Each structure stands twice: as structure tokens, then as C-alpha cells.
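*Asks:* below are the sequence and a predicted model; questions follow.
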Amino acid sequence: MMPSVPTLRKLAVALGISADVLLELSRADVVPSLAAPTPEGSLSQELRQLVRMLRGWSPGEVKRLMRVAKVLEGPPDE
């Protein structure tokens, strides 16, 4: 079973080791991913703000927003 990120952090702190060690990650595994652009990097400032806001929303709130967005989008072009 894989622990959640907060649990993984607590384990690393309690054991006094890096989470990389717990996950068996080498520097070669991590470096390429750090060089890759973040998915949000190509978004406009407004969309990045919206994404940050949505991270704090409950699944129900996101579902309601999706309904509103679909109404605003209108019917698909035929």
C-alpha cells in the first residue's frame, strides 16, 4: 500500500531520512522531471489563479462548476 503524501512526509521526518530514500528514487529519476515544464506553465494568469482556487474546493463544488461551464460552453457545433 502506498501512503498519502502527508503520511510519507511524517514517516521520513520520524525516520530522519529523505522521502526519496523511502520511494527508492535516484537523482537520475528526479532531475529529468524537474526540467520538464509544469502543466500550468502554459496557462494564462487567470487560468493559473482559477486552478489554484479549485484545489481547495470539494468534489461537489467542482462538479457544480463543471455543470455551469458546460452551460456556458453551449451546444457542440455540428
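*Replies:* Thanks, I have the structure now.

*Asks:* going forward, measure contacts and count neighbours with C-alpha atoms only.
*Replies:* Fine.

*Asks:* could you say which helix or strand holds Leu11?
*Replies:* Using DSSP states H and E, Leu11 falls within helix 5-15.

*Asks:* so which bits of that helix are buried?
*Replies:* Buried residues in helix 5-15, counted by 16 or more other C-alpha atoms under 10 Å: 8-9, 11-12.

*Asks:* presented hereafter is structure B, for comparison with structure A:
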Amino acid sequence: MEITRQYDVHLDMKKRVTLRNATYQHYNVKEYKNGCIILESRKLTRPREISAWTLKKMDQAVRNFKSGKVSETVDLSDF
């Protein structure tokens, strides 16, 4: 693995470390018994992708709608 940047850091009063010019906002931290710490960048959501659970629920909602299994009409005329 090639090193692109290397610098020393220290903990502040609240035991935090600041990453300089961080590319990502979220990181996964792995701490090992020998003192090594590995930071891996994380994206919390995948853009333009819908989860399998959400697709399943959407399919179920469409099936319910087509079969007439729906709630009463909501009156929004007051708004």
C-alpha cells in the first residue's frame, strides 16, 4: 500500500483527532491490540440505489392498491 500523506497528530482535551484535508465525512475505525489503527472511508448511503427491503415494501403497497386493500380517503381541503 502506497503512503500518500503522513503526519503526526495528538488528542485534544476531548480525546479527538482531527484529520487534515479529509476527503470523506465518515470513516470506519479498526483498532488492533498491537496499537495499529486503520481508518476506512465510508459512504452512509449509496446514491441512486433503493434497498431490497424498500423495493419489497413498494411492491406490496402496489399489490394492495390494485386489489383494493386501501385506507379511507384523507380530506386535505383544510390545508
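*Replies:* Received it, and whenever you're ready, just let me know what you need. What you see is a predicted model, and the numbers here were worked out from it, not measured in a lab.

*Asks:* need the TM-score from the superposition.
*Replies:* Scored against TM-score structural alignment, normalised by the length of structure 1, the superposed chains reach a TM-score of 0.23; 33 aligned residues with a C-alpha RMSD of 3.6 Å.

*Asks:* counting by contacts, list what the longest helix seen in structure 1 packs against.
*Replies:* Using DSSP state H, we find that the single longest helix of structure 1 is helix 59-73. When contacts are defined as 3 or more C-alpha pairs under 8 Å, 6 or more residues apart in numbering; DSSP states H and E, helix 59-73 of structure 1 sits against none of the other helices and strands.

*Asks:* contacts for that helix?
*Replies:* In this structure, residues lying in contact with helix 59-73 of structure 1 by C-alpha atoms under 8 Å, 6 or more residues apart in numbering are Leu54.

*Asks:* got the buried residues of helix 5-15 of structure 1 as TSV, with distance to Val31 of structure 1 columns?
*Replies:* Conversion of the buried residues of helix 5-15 of structure 1 to TSV gives the following (distance: C-alpha to C-alpha, whole Å):
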residue	distance to Val31 of structure 1
Leu8	20
Arg9	20
Leu11	23
Ala12	20
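
*Asks:* quick one: neighbours of Val21 of structure 1, just the number.
*Replies:* When counting by other C-alpha atoms under 10 Å, one arrives at 10 neighbours for Val21 of structure 1.
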